[in-house]
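J.: predicted coordinates and the sequence they were generated for:
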Amino acid sequence: MDKTTSRGRIILAVFGVVLVLLGLPLTWGGVQLATLGGSWYYLFAGLALIVSGVLIARRRLAGAAVFAVLFAVTIAWSLWEAGLDFWPLVPRVSGPLFMAFLLLLLLPRFPGWTQGAKAPLAMAGLTALLMGGAVALALQPKHVTRHDFTQAVPGKVSAETLAAGNEWREYAHTGKGTRYITADQITPDNVRNLKVAWEFDYGEAPAAATLAEDQNTPTYANGVLYSCTPSNTVNALDAQTGKLLWSYAAKGASPIWQRCRGVTYYEAQPAAGQPPAGQSVGNPPATGGACQARIVMNAIDGRLIELDAATGKPCADFGDNGVVNLNADIGETPPAMYIPTSAPTVMQDKIVVGGWIFDGQKVGEPSGVVRAFDARSGELVWAWDMGKPDVTKLPPAGETYTLGTPNIWSTPAYDLELGLIYLPTGNSTPDFWGAHRRDFDEKYGSSVVALDIATGRERWHFQTVHHDVWDYDVPSQPALYDIPDGRGGTIPALIQTTKQGQIFVLDRRTGQPITKVEERPVPQGAAPGDFLSPTQPFSVGMPQLGVDTLSEAKMWGVSMFDQLYCRIRYRSMRYEGMYTPPGTDTSLMFPSPFGGMNWGSASIDEGRGLLIVNDMRIPRYVKLIPRAIADTMQGGIHGAGIFPQAGTPFAIETDNVMSPLGIPCMEPPFGTMTAIDLNTKKIVWQVPMGTVKDTRLFGTLKVGLPLPIGMPTVGGALTTASGLTFYSGTQDFALRALDTTSGREIWKADLPVGAQMTPMSYIAPNGKQYIVVSAGGARESPIRGSKVIAYALPD
């Protein structure tokens, strides 16, 4: 036997063994999937690989023939299930195509092969070209929707936006919640010239283990940028150089959920007859003593803090030496039970605050009361306790506000002309069981509630989910914008994005829908002892984002193996579409409580009438655990694990449905950005957001390929009058600028780590427009940092 023959025997034997080893898990998984009523393809493919591998190891050409049949069946099955959709084809075809390439190279080594080497080598070359072409295609965005945008009706820039000018004194620029600025120095034509103007390292890289995250959108006024850290340190920076002017360490403490989404700048009313604070934007702070201009912050341990904007010292005339205790009168608040993470809302000399209540813990958690405090003294002005509407300030002595009511953890919006503040509400705790809920819990849960700013009394409410047992609390700040009425006028609208991918457009004067909302039947079958609403509201007059019904064929993975795993997971769960009710079996929920849309909220290009919305698409499972079993199990961190739901018959187990590689078990994209014309109510464009470049498999292995697959998005977008949309909340480490009218990416800057906040902008005293991000780390990345970075055009 010559060496060539010996080498060929070994190579064929190794290749055959590899095929057998690949076929074994496919066969085992294929049996499971077929038993569950799923596709028989994987069982067939596994058996075919085993037979083919055994024959090839024995140098039988029949092994190549068996593989050829498998390959033909694979192509036909893939096209039948996925059509020509690129990403769904990848796990179905890529593995068999690579195996076919290797087999073609090996064909001349079979003893019975008599056709020479040219034909199989030529076919192998063609296969290599196909694989190379697939790689090139993978680098191009898929699932892109673009329509020409023609602005038939001029957009109406609000008076508040015009008055705010080039400053950014509130979380969303103004109380209208549009995240739009009229500054137009940076344009689609020159944005490619943006450079880092300055960086500031705040020295507090968030620890992923504590769920600490930098979600801070800085505030700007009078030449100073105010930024906060996850532990509530406020840093005042020279907005032109990034130089630290002062720092105040509140030392906010919480075992989890450490974050500060922003602070609010407030100018105390200097004298009678002057414009009230919140309307005097664009003017320098009043003079005449300390704390004429103030920084207002919620600390994660339940403190409301005011600082002198000039020095960072606590304002002695506010509360107890600058601090109001938000934990008072709301019930027991052990660490992490009550965490006000969102920036305070300040208007008409009032500070309105709610707070996040730890989900899923027990019946009767701290109250979801909303309170307004005097912005100068810290005295309580009013309280809205939905369970005790007659209690307008402090509860009676020895009592608390109503425990366990739906809370307002996101950011309100307000309309000073109408005198209304709009609250996005959560649920009565715990989230996945509702038989214990009271009439007012049922009325106000997962709603938008309009209160009178002066008195705190309800004017109207609109519910987005009835008897919510899916944790679909309203997560985002409403956006207030006057939309065309079709008759040459406008309607004052409130636009509310939701976790379930619905966008509700309401008349903000009355709460009545402007665009069509239908009550549609939804799946029934409540858990023992609970009940369900027979219908849910669907916003059919607006596009619904990321709400496609899942199926086994839509389960996805990078390879055929993790796709098979995800298909088995799907078939192992009960799923009846949106609003599948939780039960004691494992059910699949999509959209998940992460969204759809979440706290990042929407942005509106007011001049063009375009609503800009980012979303995420991650399936999730839930399972109710009977109390006797649940009490013996360990809990989890927020968002994943076992949550006790004490006081109900069931705990809840919940987590994302992911492949073994940590990839969502559904077809991409996993996150998109969408522009909707508020005149026509149609999608103008939709693009996947983010690549897998900085994704780390198993938490350590960096992918490194800039595949624009569209990843889950966190935070919101900034729009500018020049026609740019800035976004940084992707899972790769980048700040992007998109053309607002087309969605095309026209500039990108690499960040040292990911970012979760909403970018903001201002024009400094030197006349330059700046774009600012705070980069502390992407949601799913173990890589953390602590930098505030400002970009500007060069001189």
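T.: Thanks, I have the structure now.
J.: all contacts plus neighbour counts: C-alpha atoms, from now on.
T.: Will do.
J.: nearest the geometric middle of this structure, what residue?
T.: Central residue of the chain (Cα atoms, centre = their mean): Val714, 3.8 Å from the mean position.
J.: now that one: how far from Ala209?
T.: Using Cα to Cα, to the nearest Å, Val714 is found at 18 Å from Ala209.
J.: go on, Val517?
T.: 41 Å.
J.: and if you look at Pro389?
T.: 40 Å.
J.: one more: Val391?
T.: If you go by Cα to Cα, the gap between Val391 and Ala209 works out to 40 Å.
J.: those two - which one has more neighbours?
T.: Comparing Val391 with Ala209 by other Cα atoms under 10 Å, the one with more neighbours is Val391, at 16 against 11.
J.: go ahead and confirm Glu332 touches Pro366.
T.: Yes - counting by Cα atoms under 8 Å, Glu332 touches Pro366, with 6.3 Å between them.
J.: these two: who's more crowded?
T.: Remark: of Glu332 and Pro366, Pro366 carries more neighbours, 29 against 16, as counted by other Cα under 10 Å.
J.: and Leu70, that's in a strand?
T.: No - Leu70: not assigned to a strand; according to DSSP: H, G, I helix; E, B strand; the rest coil it is helix.
J.: contacting residues for it?
T.: 45, 48-49 (Cα atoms under 8 Å, 6 or more residues apart in numbering).
J.: got another one to weigh against that:
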Amino acid sequence: MFVPHGVVRPTLNEPFSLATADNTPSTWEAYGHTNSGDRFTNFDQINRTNVKNLKVAWIYHTKYRDSNPGERKQSDVNQNTPLQIGDTLYTCSPNHQIDAIDADTGQMRWQASGNKEAPWWHRCRGLGYYRNATASVGQICRDQIIDANSNDRLRAFDAGNGQLCPEFGHAGEVDLLEGMGVSAPGYYMPTSAPMVARGLIIVGGWIADNLHSDEPSGVIRAYDAKTGSLVWAWDLGNPQLTTAPPEGKTYTRATPNMWSTPSYDDKLGLIYVPLGNQTPDYYGVNRLKASERYSSSVVALDIKTGREKWKFQTVHHDIWDYDLPSQPELVDLSDESGKTVPALLQATKRGELFLLNRATGVPIAPVEERPVPTKGNIAEESLSPTQPFSSGMPRIGGEQFTEAKMWGVTMFDQLACRISFRRHRYDGPMTPIGLDPAIDQPGNAGGLNWGSMTIDSHNGYAYMNDMRLSSEFWLVPRGNWQKVDSRLPTDVDTHGPSPMIGTPYGVVTLPWMSPLMIPCNHPPYGTITAVNLKTRKVVWSVPAGTAEKMGPLGIPSHLPMPVGAPAYAGTSGTAGGLIFFSGFQDYYVRAYDAQTGTTLWQHPLPVGSSATPMTYISPKTGKEYLVVNAGGAGHSPEIGDSIIAFTLP
């Protein structure tokens, strides 16, 4: 327990140099810093030499629960990465309360109220920003903050005073349920930041995973950022429908959705959309033919028309909930002749990294169709005999289990895990679900998830964090579901046991744990990893934090055991040779040497974090700041409301 597992250190001849620094104040105006999703700034005031001197500059408390009283839930963790426009930060709380904060002092500039309680998820991972280039200085809503909230409203605020923009939609709001048909509360809602590109707001939404076979559409829509009017819609089940459905009709129900974040290449005029599955996730009989074509695919859409240019599927007939969770990363690479190739890097819950030409969708790194298990025991399920594996890129986690690889903090729970392994059906990667308990490896959380990656385009490095947790899952015939359902916790969030109404089965999916509530697989349970996109190899990998706040039966150990832990949110990097990450389970923010993975600095947080850090340089003082949203770590009951800024003294 006190020995780091799975550590990879760089070789002596691994090429690396610092990117050219530019400490001119700029903006962090999209969830991933830019619409390419790089999460990388060219600042080096804070660097490998002086990062150890970072101190807290200010702390801002959103107090969003004061206006949204009730029992705190794990779904209340604040996952927002703030935007920085000029001398102001813009952040949103889980209930979509919007706060504008002075970038130097941490003082509130304005605040807009949030939603009522959402039934499943309280999520605001980010906001959008739009500047109306034709508006004059001082004109109302020349600069807009865009929010797609969990009450199914698209809102536009004046960035200067927080007032809703009167010419946007209906008094500043657009109803995202228009054209969706009947939708119970919480069955459709945006959970990720809207993307703003070429004067359009691109919006997808999360569909409740496994509640019913008839749920709202996964349609992707583009709205005019000035007026809120619908410009185009991409309904993959009915591509002839390009705007709103005719009266009495809806967009195609229950199609694969984009709950994560898209990317955009302005030169090619293409939006890159990561898709999930047709609900329910674990039963694929009678799915739409269109859903089978697009499930778990990254799709390139024309920014002007919303029409498809290409697609690449990462899982065929997905019955594992292997949605594409992360933002596609756009990076330019050189081929063997020295020609620049526009590339797209797509991370998956499987731990696969697919490297594609983003102009064509053709793989740059080899992809192989490999045979996979097809011996489920659901007779009517037609499984794909092969699945795509990115053989030309490293796989992050997702190893094949054996009984000998079962782990425990004592010999007793290790023995229990070995017995459990034998009692479960497991045939390696892509083991299909059935009526008997089987091991899902990686589990439905991944692998890599929504935090996405950092791209250092100068060195051609990608930095990422992952989770190495497995699930156990099985189907329960409808006639027996009520017996199972009565024993389930009432706070079901659709990612755990769910009824899958409209199918012959319910589904049970749970983390695969020892009797001491510790994962049965060996550590690390999460890592921070660097991949060289030129050599297509792992440069370094280290466990993501310690088990200081975790332990058997959920009791904190208070011991810095370097086993790594499931690591939520994402990394960010700078030209100072640093990678920042705060999504640990042990309540720290850390800075790593981007070249070696060595920890150079860490600072305790009041609670954990489930948000990606960001950096900016103040246009007033010229200081570089690191900002961390400490709203609670994943799987932790402790929730917070702190936005914390660090700077050099």
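T.: Structure's in. What do you need? Only a predicted model underlies this, so the values are computations on that prediction, with no experimental measurement involved.
J.: TM-score for these two?
T.: Here the TM-score for the pair of chains, by TM-score structural alignment, normalised by the length of structure 2, is 0.96; 639 aligned residues with a Cα RMSD of 1.9 Å.
J.: before we move on, the earlier item: what lines up with the residue nearest to the centre of structure 1 in structure 2?
T.: When structure 2 is aligned by TM-score structural alignment, Val714 of structure 1 is paired with Tyr568.
J.: against Ala575 of structure 2, how distant is the closest residue to that match other than its chain neighbours?
T.: Of all residues not flanking Tyr568 of structure 2 in the chain, Gly583 sits nearest, at 5.0 Å (Cα to Cα, 6 or more residues apart in numbering). According to Cα to Cα, Gly583 of structure 2 and Ala575 of structure 2 sit 21 Å apart.
J.: now swap in Leu324 of structure 2 and tell me
T.: Computed as Cα to Cα, the Leu324 of structure 2 to Ala575 of structure 2 distance reads 29 Å.
J.: these two: who's more crowded?
T.: Legend: neighbour count by other Cα under 10 Å for Leu324 of structure 2 and Ala575, higher for Leu324 (32 against 25).
J.: which helix or which strand is home to the counterpart of Leu600 of structure 2 in structure 1?
T.: The alignment partner of Leu600 of structure 2 in structure 1, by TM-score structural alignment, is Ile746. According to DSSP states H and E, Ile746 of structure 1 maps onto strand 745-750.
J.: superposed on structure 2, what's the mean shift for that strand?
T.: Compared with structure 2 after fitting, strand 745-750 of structure 1 has a mean deviation of 0.4 Å; criterion: mean Cα distance after the TM-score superposition for structure 1.
J.: list the buried residues for that strand?
T.: The neighbour-count check on strand 745-750 of structure 1 (16 or more other Cα atoms under 10 Å) flags 745, 747-749 as buried.
J.: next: stretch 136-152 of structure 1.
T.: For stretch 136-152 of structure 1, a neighbour-count test (16+ other Cα under 10 Å) marks 138, 141-143, 146, 149 as buried.
J.: ok, stretch 622-642 of structure 2 next?
T.: For stretch 622-642 of structure 2, using 16+ other Cα under 10 Å, the buried residues are 623-634, 636-642.
J.: how about stretch 423-435 of structure 2?
T.: Under the neighbour-count criterion of 16+ other Cα under 10 Å, stretch 423-435 of structure 2 has 425-434 buried.
J.: re earlier: enumerate every residue touching the aligned residue in structure 1 for the residue nearest to Tyr568 of structure 2.
T.: Here Gly583 of structure 2 is matched to Gly729 in structure 1, going by TM-score structural alignment. Neighbouring residues of Gly729 of structure 1 by Cα under 8 Å, 6+ apart: 713-716, 754-758, 778.
J.: and what about Gly729 of structure 1, helix, strand or coil?
T.: Under three-state DSSP, Gly729 of structure 1 comes out as coil.
J.: ok, it to Leu43 of structure 1 distance?
T.: For Gly729 of structure 1 relative to Leu43 of structure 1 (Cα to Cα), the value is 41 Å.
J.: what do you get for Gly699 of structure 1?
T.: Distance from Gly699 of structure 1 to Leu43 of structure 1, by Cα to Cα: 31 Å.
J.: what's the answer for Leu49 of structure 1, then?
T.: Applying Cα to Cα, the value for Leu49 of structure 1 to Leu43 of structure 1 is 10 Å.
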